[in-house]
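Peer 1: Predicted model and sequence follow; I will ask about them next.
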Amino acid sequence: MAVERLLPTDEGAELVALVREVARAELVPRAAADEAAGRYPRDVFAMLGGLGLLGMPYPEELGGLGQPYEVYLQALEEVAAAWMSVGVGVSVHVMSCHPLATWGTPAQQERLLPDLVGGDRLGAYALSEPQAGSDIAGLTSRAKRSDEGYALHGTKAWVTHGSQADVYTVFARVGESPPAGLTCFLVPGDAPGLGFGAPERKMGLSSSVTAGLHLDGVAVGDDRRIGAEGQGMRIALSALDSGRLGIAACATGLAQAALDLAVGYAQERRQFGRAVAEFQGMQFLLADMAAAVDSARATYLLAARKRDAGMAFTRDAAVAKLVATDAAMRVTTDAVQVLGGYGYTTDFPAERFMREAKVTQIFEGTNQIQRLVIGRQLLGSLGGSSRAAR
């Protein structure tokens, strides 16, 4: 069913409606088959770039649509409701553009951003490492000074679009002082010395390629360093705050899809001479699912509106990510229950929704990390919160 949305402008409402229409027409019909086959939908990202979705929250002078984040996130929710792998891919791509769009020089933005926001080139975000996990201060990838810039060494883990992206936003340490030396670089996908591990075999999001990234002396010029040396921590955390809102919106879209499936099934399925939707117990279950979806949407929209207003939103982003992803896990599990035995089969998408929901509680910072961020924000101990981010 169509979600009743409150958008700030008529233009924003039209954009979200257009994305929803395209998602229903182009993504829903192929999602199940492509997920089952593990096909990577690169063509879809190009199409969404053509619609303006990949640059929706970025300024028009940088090639974007200049829309508020609350508009972009609601459009992203519609994509995720149609095909979660694509929604997550869009969220990661938009997050990977954040450092360039926010911290890059005008020359860097003019040269590199239009192809990214237009969908001609795909971005990836390479921060996590096999041993560091959520501890940014524990990152060991190094950027050593060379005659023409830097030589990057190290390994990154859990890179969405790994081996498929054209540009990787990579964080590595310059010098020996953690975390002060952390620095951001844009690495071309075809750079010599850049390699990838085998794609991870995941329980869900089979159409989303996740792979490790290996840096073996990758040469990066000064013109591909984003910000100053040592600004990487600030840049990474800023991108993650926005990225968490993207995941919250995706989780909400997934939960909405599961709710719609459950409501439709309950209205059609008949037992004891009437639709199961007429039983009070079923109505209560569906009501709790709807309340969870509405609450998830409200939390990410509050955070987005604070972001759009230029207010601090780190805690709000963590709350949104925590609430929305926990809601997705609960709602998709309940959707399987509503469908009964059919929910456990691949004939219906309920089981896929449930598998896809689980990872939302893990990436962009586990929900335990979100609680840590929220708690430290509440208690004012911000000095230590920067360590735990992913």
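Peer 2: Done, it's in.

Peer 1: drop to CA atoms for contacts and neighbour counts, all remaining ones
Peer 2: Will do.

Peer 1: The residue nearest to residue 337 when sequence neighbours are not counted: neighbour count?
Peer 2: Spatial nearest neighbour of residue 337, chain neighbours left out: residue 343 (6.7 Å); criterion: C-alpha to C-alpha, 6 or more residues apart in numbering. Using other C-alpha atoms under 10 Å, residue 343 is surrounded by 21 other residues.

Peer 1: now swap in residue 215 and tell me
Peer 2: For residue 215, using other C-alpha under 10 Å, the count is 23.

Peer 1: Now do the contacts for it.
Peer 2: By C-alpha atoms under 8 Å, 6 or more residues apart in numbering, the contact set of residue 215 is 152-155, 193-195.

Peer 1: Neighbour-wise, give me the winner out of these.
Peer 2: residue 152 (28 neighbours).

Peer 1: Quick check: that one touching residue 170?
Peer 2: No: using C-alpha atoms under 8 Å, residue 152 is not in contact with residue 170, being 9.3 Å away.

Peer 1: Which strands and helices lie in contact with the longest helix belonging to the chain?
Peer 2: Scanning the chain for the longest helix, with DSSP state H as the assignment, gives helix 232-268. Applying 3 or more C-alpha pairs under 8 Å, 6 or more residues apart in numbering; DSSP states H and E, one finds that helix 232-268 makes contact with helix 69-82, helix 84-103, strand 167-173, strand 182-188, strand 274-275, helix 280-308, helix 314-339, helix 350-360.

Peer 1: let's bring in a second one:
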Amino acid sequence: MLEGTRAETEPVLDSGLLDVLREASVRTARSGRPDEEALRAVRGSGLLGLVVPVEYGGAGRGASEVNAVVGEVARVDPSTAIILFQHYAVSARISEWGTPAQQARLLPEMAAGRVLAASAWSETGAGAAKKRLASTGRADADGFWTLDGAKSFTTGAGIADLYLVLVQTSEAEPETKLDDSRYGSQGQTFFLVGADNPGLTPDLSLDLAGMRGSATGFVSLSGCRVADEDRLGPLGRATEIIAGVRETGATLGAVSAGIARALLELARAHAARAGVSADSPLSARLVDLATSVEAIQAVVTRAGRREAPEPGIATLHSKLFASQAAEQIALEVSRLMGSAGYVMNHRLNTLLADARAVALMGPANQLCRELIAVSWQR
């Protein structure tokens, strides 16, 4: 369970839940499938309501608490941490952009753990910045929309109850140089699509190297009919919603921070078993690793507190630095442990693959670099 009621108080996760997730991470590393026991535990824990406003039954927390919870979960189960992060992102968008009817219908269900949300934005050929969407939304005469297309790398595919889907609803105008700094393009719109919609089909055929329990796969839209009341935000202006996402300070760097802590714990346990003394070269290497972990946590914490002059840029920096540093820590721990970690199912190798996966998740690291560079030109 999630303890604490004040927004400025760091949430505390129940140790029993963390034990369940830790065991689940071992199973999913082998199966490559989301773990049902872990999902049940998360739904019953109160975690899904973390960012839902108090008036709708949630905890009403902000980015600092999101980063803290996601990081702590990632320490034991990075795949579940990614699922949570995406759920929080959709919850926050509904809280910020949803109509009163949408909020009243969805937010209490999310807070109660009955609705798990996922984002379906990416698709093959769209580019990291989602500027060339092939999926479309067509307005019908009866006030409904028909969505068609295929989404790729959707975290939570097949396990989510609600999808935030990004489609092209009108032709985009030629973009200016300043538009290079945007994630998404003109004429794009968000729709909230229930998993029970007959026009939506998830596909979990991907055999992932990392984040194997995150249910990351494809979502097909074929004649998917949704009411205009299911549209989230202004028509054709999804970029305004996307632009505000990173301004919140919630960062995927929190997942990397949790992975880095788990890697450090592995290395310290290895040193303890080997009886390493405090003045040995190995101890010095461990201290350097611990310093890197502290640096990751510092940039993630700073992003969540929105203390930087440009909070959105700080969020990009935190994701970029944390994911790169966590991967480097994984490689160093691999060298430090030597043959002790040279087994396919060793947790070290699972964490290394998970660390690499974060760099590819949106916004992917290369896009982070481009967005930061364009901000300098402005």
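Peer 2: Arrived safely. Note that the coordinates shown come from a computational prediction; the quantities given were computed from them, not determined experimentally.

Peer 1: Now compute the TM-score of the two chains, please.
Peer 2: Scored against TM-score structural alignment, normalised by the length of the second structure, the superposed chains reach a TM-score of 0.89; 363 aligned residues with a C-alpha RMSD of 2.3 Å.

Peer 1: where's the helix or strand following the longest helix of the first structure relative to the chain centroid, distance-wise?
Peer 2: Note on helix 232-268 of the first structure: by DSSP states H and E, the next helix or strand toward the C-terminus is strand 270-271. Relative to its chain's centre, strand 270-271 of the first structure lies at 39 Å (C-alpha atoms, centre = their mean, to the nearest Å).

Peer 1: quick one: residue 161 of the second structure and residue 192 touch, right?
Peer 2: No: counting by C-alpha under 8 Å, residue 161 of the second structure stays clear of residue 192, with 10.4 Å between them.

Peer 1: These two - which one has more neighbours?
Peer 2: residue 192 (25 against 17).

Peer 1: any idea how far residue 204 of the second structure is from that one?
Peer 2: 21 Å (C-alpha to C-alpha, to the nearest Å).

Peer 1: before we move on, what about residue 375 of the second structure?
Peer 2: From residue 375 of the second structure to residue 204 of the second structure the distance is 37 Å (C-alpha to C-alpha).

Peer 1: With residue 327 of the second structure instead?
Peer 2: 26 Å.

Peer 1: Settle it for me: which of the two has more neighbours?
Peer 2: residue 327 (24 against 21).

Peer 1: Looking at the first structure, name the residue matched to residue 60 of the second structure.
Peer 2: Correspondence of residue 60 of the second structure to the first structure, assessed by TM-score structural alignment: residue 66.

Peer 1: do the same with residue 210 of the second structure
Peer 2: Taking TM-score structural alignment, residue 210 of the second structure has residue 204 as its aligned residue in the first structure.

Peer 1: For its match, which three-state class applies?
Peer 2: Of the three states, residue 204 of the first structure takes coil under DSSP: H, G, I helix; E, B strand; the rest coil.

Peer 1: residues touching it, list them.
Peer 2: By C-alpha under 8 Å, 6+ apart, the contact list for residue 204 of the first structure reads 352, 355-356, 359.

Peer 1: can you do 7 Å?
Peer 2: Residue 204 of the first structure sits next to 352, 355-356 when contact means C-alpha atoms under 7 Å, 6 or more residues apart in numbering.

Peer 1: swap in residue 211 of the second structure?
Peer 2: Here residue 211 of the second structure is in contact with 78-79, 354, 357 (C-alpha under 7 Å, 6+ apart).

Peer 1: who wins for neighbours among those residues?
Peer 2: Of those, with other C-alpha under 10 Å as the count, residue 78 tops at 32 neighbours.

Peer 1: Assess the claim that residue 276 of the first structure and residue 266 are in contact.
Peer 2: Yes: the criterion here is C-alpha atoms under 7 Å, and residue 276 of the first structure meets it with residue 266 at 5.3 Å.

Peer 1: how about the spatially most central residue of the first structure, what does it touch?
Peer 2: Nearest to the mean C-alpha position of the first structure, by C-alpha atoms, centre = their mean, lies residue 91 at 3.5 Å. The contact partners of residue 91 of the first structure, taken as C-alpha under 7 Å, 6+ apart, are 243, 246-247.

Peer 1: Skipping adjacent residues, who's closest to residue 254 of the second structure in space?
Peer 2: Among residues not flanking residue 254 of the second structure along the chain, residue 71 sits closest, at 4.7 Å (C-alpha to C-alpha, 6+ apart).
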